[in-house]
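In: The following block contains a protein sequence and its predicted model.
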Amino acid sequence: MVIWMLVFLSAAVFYDWQEFRIPNWLTGIGAVITTGICLWKGVEIADIAAGVLLPFFICIGLFYLGCLGGGDIKLLMVCGIPLGTYVFRFLVVSFLWNGVYAIIFLWRHGSFRLRLSYFIHYISECLESRRLIPYQNRLQKSEEDQIHFSTGVLLAYLTLFVF
C-alpha cells in the first residue's frame, strides 16, 4: 500500500506542478485502486467511508471560500481511504507542511509581508461583515504565484510513514 500511495501522490504532485491541477482521471483511478487494495487487505467499509468523508466535510468550506482547489480535496479523500479515522491526523500534518511550504514560498518571492497584510485585511472584513467572504487573492499575478497543495500532502504522507 505504501509504495502504491507514493506512486499515486508523486503522479499527483507532477501533474499539479505541470498543469496547476490534478486531473479527475488520476484521482478516480487512485480511488479505485486504493479501495481495491484496502478491501483485499480486509479494511472495513466503514473505515474507508470515514477516511473519504472526513476530508470532504472538513475541507469543503475552504473550497467554497476559494482557499483550496477541488483536486486537492479529492487528493486528500483518496489518501484517506486506507487511513480511516486516522485521516484527521493526516489532515493536520498536511496543513502544517503546507503552512511551512507557503511561508518559505512567500519569503522567497518577497511577498510574505504583503500577503500577510492582505490576509489580515480579509479576516477583518469577515469580522466586520459577520459573514464569510470568498477569499480572492488579488495579489496573485500568475499561475507561478500559486502554492501547490499536493506537495504538502506528499510530505505529510512521508512524515506519517516515517513516524
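Out: Great, that's in hand.
In: Every contact and neighbour count from this point should use C-alpha atoms.
Out: Fine.
In: Would you map the helices across the protein?
Out: 2-19, 24-40, 45-65, 70-80, 87-108, 112-129, 149-162 (DSSP state H).
In: Quick check: the gap between residue 127 and residue 117.
Out: 15 Å (Cα to Cα, to the nearest Å).
In: wait, residue 21
Out: Taking Cα to Cα, one finds residue 21 at 27 Å from residue 117.
In: So residue 47 sits against residue 84, correct?
Out: Yes: counting by Cα atoms under 8 Å, residue 47 does reach residue 84; the two are 4.3 Å apart.
In: if we can go back for a sec, who's more crowded, residue 21 and residue 117?
Out: residue 21 (18 against 11; other Cα atoms under 10 Å).
In: for the chain, which residue is closest to the average position?
Out: Most central in the chain under Cα atoms, centre = their mean is residue 72, positioned 4.3 Å from the mean C-alpha point.
In: also this one, for the comparison:
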Amino acid sequence: MNMLVVILPLLLLLVIATVCDLRHREVPDWISAGVLLWGIVLTGLGLHSVGWLGLLWGVLVGFVLSATVFYLGGLGGADVKLIAAMGAVLGPVALLFVLFWMALAGGVLALVAAAQGQRDFAYVPAITAGFVAYMVYPGEVWRHLFP
C-alpha cells in the first residue's frame, strides 16, 4: 500500500483543522470524526498494520494523555478529540512519537506567544507540525516512497 494514501487524508484534515483554529480558535467536530473514521476505514480494509487493538489503544493513549493536559489547562477540548482520533490512525507507538514532536512544536509556539505578550494561542498548528515532523524526521515517508 502506498504510504501517501494513508497519510494524505490525515494531513489534509490536520491542515483544515489548523486553518480553523488559527482563524476562529475553534475546530469543528467533523474534523476529529473524520480522522477517527479514516482510522476505522484503514483498519477495516487492512490498509495499515495498526489493527483493531492498536486502534483502540491509540485512541485510549491519545485521550488519556491529552485529557490530562486539558485538565491542567494546557489544551482545549478540540485538541483532545483530535489527538485521540489521530491515535486511531497511527496506533499508540507512533502517536507517542508524534506527541513528542508536538510538544517541541508547542514549546516553540509558547515562546513565540510569550514574546508577543500572549498567554493563549492556537495549539492545532503544533499538532500538525508534530505529525509532519514525525513523518519526515525518522524517514517514515521517504522509506515508503523510495524503498
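Out: Done, it's in. Bear in mind the structure is a predicted one, so any value in this text is a computation, not a measurement.
In: who's in contact with the residue nearest to the centre of the first structure?
Out: By Cα atoms under 8 Å, 6 or more residues apart in numbering, the contact list for residue 72 of the first structure reads 22, 149, 150.
In: Can you tell me what residue 85 of the second structure aligns to in the first structure?
Out: Using TM-score structural alignment as the criterion, residue 85 of the second structure maps onto residue 78 of the first structure.
In: Next, the contact list for its match, please.
Out: By Cα under 8 Å, 6+ apart, the neighbours of residue 78 of the first structure are 27, 30, 31, 34, 52.
In: By neighbour count, which of those residues wins?
Out: That'd be residue 52 among these, by other Cα under 10 Å, with 26 neighbours.
In: so what's the aligned residue in the second structure for residue 105 of the first structure up against?
Out: With TM-score structural alignment as the criterion, the equivalent of residue 105 of the first structure in the second structure is residue 113. By Cα under 8 Å, 6+ apart, residue 113 of the second structure lies in contact with 119, 120, 121.
In: so how far is residue 24 of the second structure from the second one?
Out: Plainly put, residue 120 of the second structure is 13 Å away from residue 24 of the second structure if you go by Cα to Cα.
In: can you check the first one too?
Out: Distance, residue 119 of the second structure to residue 24 of the second structure, by Cα to Cα: 17 Å.
In: And residue 48 of the second structure, by the same measure?
Out: 34 Å.
In: Relative to residue 111 of the second structure, how far out is the residue of the second structure most remote from its centre?
Out: Going by Cα atoms, centre = their mean, the residue of the second structure most distant from its centre is residue 117, 26.9 Å out. Going from residue 117 of the second structure to residue 111 of the second structure by Cα to Cα gives 10 Å.
In: Residue 50 of the second structure now?
Out: From residue 50 of the second structure to residue 111 of the second structure the distance is 35 Å (Cα to Cα).
In: Check residue 137 of the second structure too.
Out: Counting by Cα to Cα, the gap from residue 137 of the second structure to residue 111 of the second structure is 23 Å.
In: Aligned counterpart of residue 56 of the second structure in the first structure, please.
Out: Checking TM-score structural alignment: residue 56 of the second structure goes with residue 49.
In: how close does that match sit to residue 79 of the first structure?
Out: Taken as Cα to Cα, the span from residue 49 of the first structure to residue 79 of the first structure is 12 Å.
In: Please enumerate residues in contact with stretch 95-111 of the second structure?
Out: The contact list for stretch 95-111 of the second structure, computed with Cα under 8 Å, 6+ apart, reads 58, 62, 86-87, 121, 123, 126-131, 133-134.
In: that older thread, highest average neighbour count across the helices of the first structure?
Out: Neighbour counts (mean count of other Cα atoms under 10 Å) averaged over each of the helices of the first structure peak at helix 70-80, with a mean of 24.
In: can you tell me the mean distance of that one from the second structure after alignment?
Out: By mean Cα distance after the TM-score superposition for the first structure, the fitted helix 70-80 of the first structure averages 1.0 Å away from its aligned residues in the second structure.
In: Then stretch 96-103 of the first structure?
Out: Compared with the second structure, stretch 96-103 of the first structure is 0.9 Å away on average (mean Cα distance after the TM-score superposition for the first structure).
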